[in-house]
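Chemist: Turn this into a structure:
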Amino acid sequence: MTNPRFSLQKDYWTQFSLQNDDLEFLYNHLLEIEIPLTPIELVRALVDNRIKKEKQHLEKNQAAQGKIYLPKDSYQPDEKIVLPQFNWREGRVLSVREGVNPDSAPFQVIEVELDDQTVTHLAANFAEHALNNPVSAASEDENLDVEEVIKSHGKSLLSSLNAELESNPDLVRIAGRWFPRSLLVDVNIGYLNLAEALLDMEEGGPLSTQSILEQIELPTDVNLKLTEFSLNLALEEDGRFDEVGPSGEVLWYLRRLEPEGVQNPPSFLRYQSHQTVDVSLVAPLLEMFEGHIEDDLEDNMCREGQPDKEIAISLIFPHWRAGTLPLCEENMHIFPTAIESPRVLFTFVDAITGERFPGWVVRQHRYIFGLEKWYASQELMPGSVITLKKGQKPGEVSIHSGKRRPTREWVRTALIGADGGIVFAMLKQLVSSQLDERMAFGIPDVKPFDDIWNASNKQRGSLEQTVMSMMRELAKLTPQGHVHAQELYAAVNIVRRCPPGPILQMLVTQPWASHLGDLYFRLDDKPQEG
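Modeler: Model (predicted):
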């Protein structure tokens, strides 16, 4: 028989809720170590403290029930004891007699009546017995193991803790770390002005907090980590500065020197309609889209399964024109992210030439910025396929377009007709990269299309009018007059930003469109525009 051990209830951590004592412990813990901590570090400290308290509580409660039975001790008739070997049940000693075993030292046998009236016999005055080890809280109980608790319940504990910390005015967070406001080092306006001048000389940045500290000569003799945290908070609360580092790295940039397309979404990416879409109607059609279609406005396009190490994306006109890429659930793992920063600066690396240039993750608006010059150097067009994967170093993303010697190929080409409307024609265009044939459109002259984008919503007409107009023009390119929904999606986006969902919903619900099977549709001979 081995000693049973104390344990917590199985649902202890699933039913866990933060108490005032827990928050007081964390506050005092931060005061004591004087080091800002991440939420997971605070959760680990909290769990460790709770486990220590619960162990003490368990042991105290068990001892309060009576004398704990250990074979080495002596007992008297009528004495009450607690028996760990019987799941901590209480018992009463009925009698004591001498034990008989010629192979062992003298010992006694006690007759014990348990609280359910059953009787058992146990050894006493037996010094060499395995059950004499002190009873302690169970190391094998996963509920009393810090790492196991973090592994099984860390996410829910983090969620509860973050909610409490964010509502606590005495604590501040910067770059994902928390610290008591009362211990912060004072960073006055003079130091912030020096930081601005320093970043200005660096053409905006980025610079690490440590680099800024070294050059503005903010005193660091108190506590370097504390001083660094205090400067981070002061910069964060000053609108001139923007924290643009990926998770685990704090980098600062002058907000006024960030590209305009980072501060505000380019006009080509602004979606005006925001129509409600019935997912049950459009999802089956979205699943039939071919190639490398990702749309930052369309969550339903994400495929299930493990994320790919390499992602290919077919460019649509708005992203091609704005020098951007969509940021979706499917490609998010390729790019650096951050806990709080709305904008993250990273480095693109051309997989063929090794050229390096800055890129920006604009998290709030779900796009990647910084590719306009690279697109031009690669001689890309709407429908070009971009391939991405993580770079060899953190904060780098490898990119290539499959650039090759230009050849003349027949490509659907968008033109402006004599009446000012859009016309599609099959013309030979110089192609210098891999193309998605469904999505490809040659744009010989981009200026008249920019004029369309700059026109008012009233001048451009409704989304329904645009869809019907694009269908009518695309139908002229095939003898049957059929229009493929994926090609229509790419065509509509030449003149207005729209995800595929609203377009597909019109195709399956409006009387002017007939579904011919798969992704093919036909426009009614007499469309009713209104």
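
Chemist: all contacts plus neighbour counts: C-alpha atoms, from now on.
Modeler: Noted.

Chemist: Give me the buried stretch members for stretch 465-479, please.
Modeler: Neighbour-count burial for stretch 465-479 flags 466-475 (criterion: 16 or more other C-alpha atoms under 10 Å).

Chemist: In helices only, show me these.
Modeler: By the criterion of DSSP state H, membership of the buried residues of stretch 465-479 in helices covers 466-475.

Chemist: Among the residues you listed, which one sits closest to Pro284?
Modeler: Val467 (20.0 Å; C-alpha to C-alpha).

Chemist: one more to line up against the first:
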Amino acid sequence: MVVAGLSLREDYWEDFELQEDDLEFLYAHLLEVEAPQTPQELIAALVEDRLRREMQAIEERRLAGASVYLPRELYEVGQKLAIPALDWRLGEVVAVRPGYNPELGDFSVIRVRFEDNGEEREFAAGLSEHRLNDPEAIQTGDAPQAQEVLARYQDLLVQRLEQGLEENPDFVRIAGRWFPRALLVDVNVGHLNLAEAVLDLAGGGPLPTDELLKQVELPTTENLNLVRFSLDLALQEDPRFDEVGPAGKVLWYLKRLEPEGVLETPLPLRYHEIEYDRSLLTEEMLALERRLDDELSPYSESAPVTPEGVEITLLYPHWRVGALPLSPRLKPYFPTAYEAPRIRFELVDGETGERFPGWVVRQEKYVFGLEKWYRERELMPGSLVTVRSGENPGEVIVWVDTRRARRDWVRTVLVGADGGIVFANLKQVVTAAYDERMAIMVPDMQALDAVWEARAKKAVPFERVVADMARELTKLNPQNHVHVSELYAAVNLVYRCPPGPIMALLAERPWFVHVGDLHFRFDDSAR
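Modeler: Sure thing, here's the model as predicted:
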């Protein structure tokens, strides 16, 4: 095909939206490949098609309805032509006469009048052998290549593609892959009941789709990719099932057999957002906020994964329910997914090699499944836990620096009969390394549980919680002051809160007096 040059307007790809022609192409493309595809694969094919269609459109506009002059063709008076060898000049055939050349045989000569200046020139017609019968495509040097477009705009184009497909009921997605709904294999309630029984026998799961297909008895004469995708979609649309695989891997679990702390956020991890003025936070406070690495702090940038892993300090809410924060520093070590809100994976004890199930709860930003391990290791809030990548995909190693049990003076929380909180420095048996500022021994978890339950029914104002904790903590210090880290750890014994709101309150209220290095004295008389 002879084509004209292609040059798109500058904002062509910034303004990209799925059109009806795009949807028709994607439908045909998926029908041809007979397999669900990721949005990245689809947009690569669609960009190629868009460039082809735009090239054709520009060619048609450039030729203005004229035919491309080829010496082998015959032409009539009044016919419009575009001459490739003359930079695609447009003209009209004004005369046709027989040609004469014994060496060439029969042919015609056409006279063409050009539109730009009225000039007339003659050309041969009806010649089967002529070098101009195969003109090269005219190139302008401005024609974009699909690779160039994707290198610059892929993220934006993928986002717009998915928005368009999500709004179209003819396309369906599972585990980040798309396919036309009409081409799927029928999966009925009987098949789904069999899948439930298989997962039930497996303790809830997780099982891959292929394992379920062995038992579900779907037709195997169909394309296996389509059968697999069809079952995946049917399972996804049935509330009994949960897709819990990491990105690129589909695994199924029975939702009713998932841990309660995975299906519903445990009470100590529930955060009711507190409005505060971040401009009050000093550079020193912001630096500490980043070091504390709370998953609720307003940071999103991830740190690179290293062989040594990341060491974190356990906060009471995570310690109590057996969780880890899915914070910016920790997040890269855990599996993620295209869509699944919950991901099942393997935790490995870095000392013993023992394996046990873990769950990433993506939307609520925590990892669940470590309560038994915390208790066996005799950890406490403030203990240091190291997280690093496992040897195999889907494995995460957790490790603590255990040592011979010894008795240390440790800040200990005591709960009164009225639910009041006090602290005392008491000798406690310690079996693992800990952060001295944030360590708090909890001898009676049930008493603190009762405090959480009572405050869930009747909330205590945030400012009062901070003031009460500051008052009690300063009693343990000869200088009558408390460090921000200590206060943050103590507040979270009874009230889930990231460090930002606490820091802003310390900076704003006159009864908190900064005495240096993020230590504050609590002046009750100023209230």
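
Chemist: hmm, back to that, closest one of the ones in helices among the buried residues of stretch 465-479 of structure 1 to Val423 of structure 1?
Modeler: The shortest approach to Val423 of structure 1 among those belongs to Glu473, at 6.2 Å (C-alpha to C-alpha).

Chemist: is it true that the closest one touches Val423?
Modeler: Yes. Glu473 of structure 1 is within contact range of Val423, at 6.2 Å (criterion: C-alpha atoms under 8 Å).

Chemist: which residue packs closest to Asn300 of structure 1, ignoring adjacent ones?
Modeler: Nearest non-adjacent residue to Asn300 of structure 1, counting by C-alpha to C-alpha, 6 or more residues apart in numbering: Ala283, 6.7 Å away.

Chemist: which SS state does the one you found fall under?
Modeler: The three-state assignment at Ala283 of structure 1 reads helix, by DSSP: H, G, I helix; E, B strand; the rest coil.

Chemist: Next: the one 10 residues further on.
Modeler: Recorded secondary structure, Ile293 of structure 1: coil (three-state DSSP).

Chemist: To what extent does the longest helix along structure 1 diverge from structure 2 after superposition?
Modeler: For structure 1, the helix that runs over the most residues, judged by DSSP H, is helix 39-64. By mean C-alpha distance after the TM-score superposition for structure 1, the fitted helix 39-64 of structure 1 averages 2.6 Å away from its aligned residues in structure 2.

Chemist: So which bit of structure 1 is the host helix or strand of Glu486 of structure 2 matched to?
Modeler: If you go by DSSP states H and E, Glu486 of structure 2 is part of helix 484-491. Using TM-score structural alignment, helix 484-491 of structure 2 lines up with residues 485-492 of structure 1.

Chemist: what's the mean deviation for that stretch versus structure 2?
Modeler: For stretch 485-492 of structure 1, the mean deviation from structure 2 after alignment is 0.7 Å (mean C-alpha distance after the TM-score superposition for structure 1).

Chemist: Other residues contacting that stretch?
Modeler: With contact meaning C-alpha atoms under 8 Å, 6 or more residues apart in numbering, stretch 485-492 of structure 1 is reached by 289-290, 316-317, 438-441, 466-467, 470-471, 474, 498-500, 503-504, 519-521.

Chemist: In helices only, show me those.
Modeler: Counted as lying in helices by DSSP H, out of those, are 317, 466-467, 470-471, 474, 500, 503-504.

Chemist: Can you lay out those residues as a markdown table showing distance to Ala195 of structure 1?
Modeler: Below are those laid out as a markdown table (distance: C-alpha to C-alpha, whole Å):
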| residue | distance to Ala195 of structure 1 |
| --- | --- |
| Phe317 | 40 |
| Thr466 | 50 |
| Val467 | 51 |
| Met470 | 53 |
| Met471 | 55 |
| Leu474 | 56 |
| Pro500 | 46 |
| Ile503 | 49 |
| Leu504 | 51 |
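
Chemist: what's the closest of the ones in helices among the buried residues of stretch 465-479 of structure 1 to Asn143 of structure 1?
Modeler: The shortest gap between Asn143 of structure 1 and any of those belongs to Val467, at 58.9 Å (C-alpha to C-alpha).

Chemist: Report the separation between the closest residue to that closest one other than its chain neighbours and Leu285 of structure 1.
Modeler: In space, and not counting its chain neighbours, Val467 of structure 1 is closest to Val492: 6.3 Å by C-alpha to C-alpha, 6+ apart. Using C-alpha to C-alpha, to the nearest Å, Val492 of structure 1 is found at 17 Å from Leu285 of structure 1.

Chemist: Which one's more surrounded, these two?
Modeler: It is Val492, of Val492 of structure 1 and Leu285, that has more neighbours when counted by other C-alpha atoms under 10 Å, with 23 against 18.
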